[in-house]
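>>> Could you look at this predicted model? Sequence included:
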Amino acid sequence: MGSVADKLEADAEPVTDEAMLLTLATDRPEPDSSPRRQRLIDVICVVVSAALPCGFWIALATGHTVVEEPIQWFDLIMATVCAPLVWWRRRWPTTISVVVSVLATVATLASIAQGITLLTVAIHRRPRQVLLASAVFVATGAVYNMVRPSPDVPYWVTFLMVNLLAAGLVAWGSFIKARRALIASLRERARRAEEEQHRRVEQARQLERTRIAREMHDVLAHRISLLSLHAGALEFRPDAPPDEIARAAGVIRASAHEALQDLRDVIGVLRAGGNDTEHDRPQPTLGDVPGLVTEARRAGSTIDLDVQVDDADAVPPVIGRTAYRVVQEGLTNARKHARGAAVRVMVSGNRHEGLTVEVRNWLPLRSAVVTDQIPGTGTGIIGLGERVGLAGGRLEHGPSTAGDFRLKAWLPWES
């Protein structure tokens, strides 16, 4: 039976895209069935298939004459053989169905086993194999009605009944197959939706980490650079006059206090989910740029500020805040990488041309590079580029042909 089974089971049509989901559902056990449940169903099918022949054998054992003619004995024997074959119907559905149908040609008592095996083929196999098993079912039924015709029912009626029975079994099996395919589809969709949800959660976490890092950098980098600059001055000139030391210490204390306050504000916003509320500290705008420059000048930086903006109060808050961050990042980078170099800050624009922010500082000579530079992560420009991009602008940075470093941003100013 092994070689015949392999030949019949391998004789299947290629799997199309439309039949792929049905194949997944039909080539596997029912999604909600366990091995124990399948075995119980197999036992029930075998018992039901063996019920008629066993009843006849019991009647014969008790002395009843229920089998007289040789063909009746052959019928009983073939039905007895077909009943245990139902146990292997899941492993070789098409083969078992064809064998049982052929044996049922002369075995009326094997009709139950014949119907169960055809139903199994309709559930677990593809249309071509179902068509083969159905054709054998109908053909053997036609032969049976020719060999043992009914004296009360015309041949065409019995042939029609066999066809209707086969069609009913195939329709029932197709319904079960479609149901399993639907269940498999719904479970696959649920699995994909869960994976997509996990990906979205992970992306949201990554975006939140990036946002926290950007806020911490924007708020603290400027203050910490001021602290480092004044502390370095005190270390470089320990013999400075007491009033200069006191003034530098006062600036350090004020910068540390403001850095701590900014840190508290950032943590408060993050704990609140990042939503702007009325009690939050006001965000910087374009009007705060002069104060930022004044603070940097107090730290000893040489800065030339040129602001030429038409109706600065009408600049949108998001654009003004972004412009402030550009200036802040430019001044911070100048203190880190070009300490002592003169810085020029230019802010210009109007409603029609947009807002342009440019920060320039001379590049330090190689011989003038100090070894105690303020460390940086190199992510400030990257985060600033993302911020400018979100505002709809563009950012340029790098050495210019004039020999200085330029940080330039253009921001849209919608009228």
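Right, received. Where do you want to start?

>>> can we go C-alpha only for contacts and neighbour counts from here?
Fine.

>>> which one is Met146 nearest to, not counting chain neighbours?
Leaving aside its sequence neighbours, Met146 sits nearest to Tyr155 (CA to CA, 6 or more residues apart in numbering; 7.8 Å).

>>> Please compare the first structure with the one that follows:
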Amino acid sequence: MLPSALAQELESGTEATGRRPRRTARDWLVDFACFLLAVLLGVLSAEALEKETGLSAAFEAADQLIGALACAAVWLRRRWPVGLAVAMVPVSLLSLTASGAALVALFTLAVHRPFRYVAWIGGVTLAVLPLVSWLRPDPDLPYLGAVLISALLTAVVTGWGMLARAKRQLLLSLRDRARRAETEARLRAEQAQRLAREAIAREMHDVLAHRLTLLSVHAGALEFRPDASGEEVARAAGVIRESAHDALQDLREIIGVLRAGDADEGGRPQPTLAALDALVAESRQAGMKVTFVQRVTDPDAVPASVGRTAYRIAQEALTNARKHAPGTEVTVQVTGAPGEGLDVRVRNAPPEGEVPLVPGSGQGLIGLTERAALAGGTLAHGATADRGFEVRSRLPWG
């Protein structure tokens, strides 16, 4: 079935806005051809009038006048196809020269209106054909032959019009389908670009937030500990230098991936579950109190994508604990086995004193939830009974 807008355009010959479109050169050519056809058939019918017996001159002139008016009315066929076809039924009873205009009107009806209109009006036309042949008999044909020829001509014209309508419906449907396909392709491209931007933003956040938090912590320590010993200042400066170097290196890798157009090419190997030890050690070096518990059966068998997701979850949770609960003890627990899944839990004790307000908080947890969902797992987070905070994730394995 055609969409409503296309059906309205096809049946009414107007645009969906209700305004009648301007006729093209092709429309004018078709209308002129239909007019000439109606006139030609009318002229042929007028020659048959001379052979009729008992026909007065006045009636012959009236027949020709009605036929001329019917041919002129053909120019209205696009605007009122139903009305013109209905009017031609009684006109064809009165005038033989209007037969051409009646056929053109029936053809137009079949082209521009659904089958129910064609069935009713075409059926009435076929029903009155025997009456027309009886009232105005053809001198060259027997009664039955004239009726059959007229019925056959009417059926051919109607079928031709219905075929033209079906072809127009097909073209409109294909045109609409092409427009919808282009729209859907554009939407899919926009969605793919949006997903790619979200993935890049999530990766940049996960990679850089950890490094920049280390910079912030040690820079703050230098600012608020002016009495620190030279050894402590040197150690903090070393951590700041290494974190800044690593952050720049990670940023270069992300930019290189963007230029290459493939997230799986170039750069250092992506972190896996085995890199959690280095992540915990780095956090401890930054002054955090981290307890790491790993009860994973055969850690080398963990899929790379699952291990990378677990690493990012632990990294973001440690970063959040460092920002929102500085100085508290953090427990990182990873358990799992093939076929049972991989559980990652990161819990920090309640902070001492007032929790510092960090602008833009919460974006990392949203990214982690999306990352866990993309891996086929789940992630939940929230406050614990003792006012601490916990991040819990379950990822599929096997």
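Structure's in. What do you need? Just so it is clear, the model here is predicted, and its values are computed rather than measured.

>>> now what about the TM-score between them?
Here the superposed chains carry a TM-score of 0.88, computed using TM-score structural alignment, normalised by the length of the second structure; 386 aligned residues with a CA RMSD of 2.9 Å.

>>> if we can go back for a sec, OK, contacts around the residue nearest to Met146 of the first structure?
The neighbours of Tyr155 of the first structure, taking CA atoms under 8 Å, 6 or more residues apart in numbering as the test, are Asn145, Met146, Pro149.

>>> same thing with Trp172 of the first structure?
By CA under 8 Å, 6+ apart, the contact list for Trp172 of the first structure reads Leu119, Ala122.

>>> Which residue of the second structure sits opposite it in the alignment?
Counting by TM-score structural alignment, Trp172 of the first structure corresponds to Trp160 in the second structure.

>>> ok but that match is inside a strand, no?
No - according to DSSP: H, G, I helix; E, B strand; the rest coil, the state of Trp160 of the second structure is helix, so it is not within a strand.

>>> Can you show me the strands along the second structure?
Secondary structure of the second structure, counting by DSSP state E: strands at 289-296, 329-337, 341-348, 378-383, 389-395.

>>> counterpart of the longest one in the first structure, which residues?
Meaning strand 329-337 of the second structure. Residue span in the first structure matched to strand 329-337 of the second structure, by TM-score structural alignment: 342-350.

>>> burial measure for the closest residue to Ala164 of the second structure other than its chain neighbours, as a count.
Take Ala164 of the second structure and drop its neighbours on the chain: the residue closest to it by CA to CA, 6+ apart is Val111, 6.1 Å away. Here the number of neighbours of Val111 of the second structure (other CA atoms under 10 Å) works out to 27.

>>> In the first structure, what residue corresponds to Val111 of the second structure?
Taking TM-score structural alignment, the alignment pairs Val111 of the second structure with Ile123 from the first structure.

>>> Roughly how far does that match sit from Ile303 of the first structure?
82 Å (CA to CA, to the nearest Å).

>>> now Arg271 of the first structure
36 Å.

>>> So for the two, which residue has more residues nearby?
Between Arg271 of the first structure and Ile303, Ile303 has the larger neighbour count (other CA under 10 Å), namely 19 against 10.

>>> just the helices in the stretch 201-350 of the second structure please.
Using DSSP state H, counting those that start in this stretch, the helices found in the stretch 201-350 of the second structure span residues 230-260, 276-285, 304-324.

>>> winner for burial among these?
helix 304-324 (a mean of 22; mean count of other CA atoms under 10 Å).

>>> post-alignment, that helix versus the first structure, mean distance?
Comparing helix 304-324 of the second structure with its match in the first structure after superposition yields a mean distance of 1.0 Å (mean CA distance after the TM-score superposition for the first structure).

>>> got the angle for that helix vs strand 341-348?
Interaxial angle of helix 304-324 of the second structure relative to strand 341-348 (axes from the mean of the first three to the mean of the last three CA atoms, to 10 degrees): 10 degrees.

>>> Need the residues that contact helix 304-324 of the second structure.
Residues contacting helix 304-324 of the second structure (CA under 8 Å, 6+ apart): 206, 209-210, 213, 270-276, 279, 283, 288, 328, 330, 332, 344-346, 348, 351, 355-358, 364-365, 368, 371-372, 375, 391, 395-397.

>>> In the first structure, which residues correspond to stretch 301-312 of the second structure?
Counting by TM-score structural alignment, stretch 301-312 of the second structure pairs with residues 314-325 of the first structure.

>>> before we move on, what about stretch 367-378 of the second structure?
Using TM-score structural alignment, stretch 367-378 of the second structure corresponds to residues 383-394 of the first structure.

>>> I'd like the distance from that stretch to the chain centre, please.
When C-alpha coordinates are averaged (CA atoms, centre = their mean, to the nearest Å), stretch 383-394 of the first structure and its chain have centres 27 Å apart.

>>> what does it contact?
Residues contacting stretch 383-394 of the first structure (CA under 8 Å, 6+ apart): Arg214, Val318, Ile319, Thr322, Arg325, Val326, Glu329, Leu395, Ala409, Trp410, Leu411, Pro412.

>>> With stretch 160-170 of the first structure instead?
By CA under 8 Å, 6+ apart, stretch 160-170 of the first structure touches Gly115, Leu118, Leu119, Ala122, Val130, Ser134, Phe137, Val138, Gly141, Ala142.

>>> how about these, which pair is most distant?
Comparing all pairs in the contacts of stretch 160-170 of the first structure by CA to CA, the longest separation belongs to Ala122 and Ala142, at 20.6 Å.

>>> Between those two, which is the more surrounded one?
Shown here are Ala122 of the first structure and Ala142; by other CA under 10 Å, Ala122 has more neighbours (27 against 21).

>>> What separation do you get for that one and Glu396 of the first structure?
68 Å.

>>> same thing with Trp73 of the first structure?
Counting by CA to CA, the gap from Trp73 of the first structure to Glu396 of the first structure is 98 Å.

>>> same question, Asp32 of the first structure
According to CA to CA, Asp32 of the first structure and Glu396 of the first structure sit 60 Å apart.

>>> again with Arg39 of the first structure
When distance is defined by CA to CA, Arg39 of the first structure is 71 Å away from Glu396 of the first structure.

>>> Ok, Leu411 of the first structure next?
In terms of CA to CA, Leu411 of the first structure sits 12 Å off from Glu396 of the first structure.

>>> ok, the two, which is more surrounded?
Neighbour count, other CA under 10 Å: between Leu411 of the first structure and Glu396, Leu411 has more, with 23 against 12.

>>> Just give the closest residue to the aligned residue in the second structure for the more buried one, not the sequence neighbours.
When the second structure is aligned by TM-score structural alignment, Leu411 of the first structure is paired with Leu395. Closest residue to Leu395 of the second structure apart from its sequence neighbours, by CA to CA, 6+ apart: Gly377 at 4.3 Å.

>>> Neighbours of the one you found, how many?
If you count neighbours by other CA under 10 Å, Gly377 of the second structure ends up with 20.
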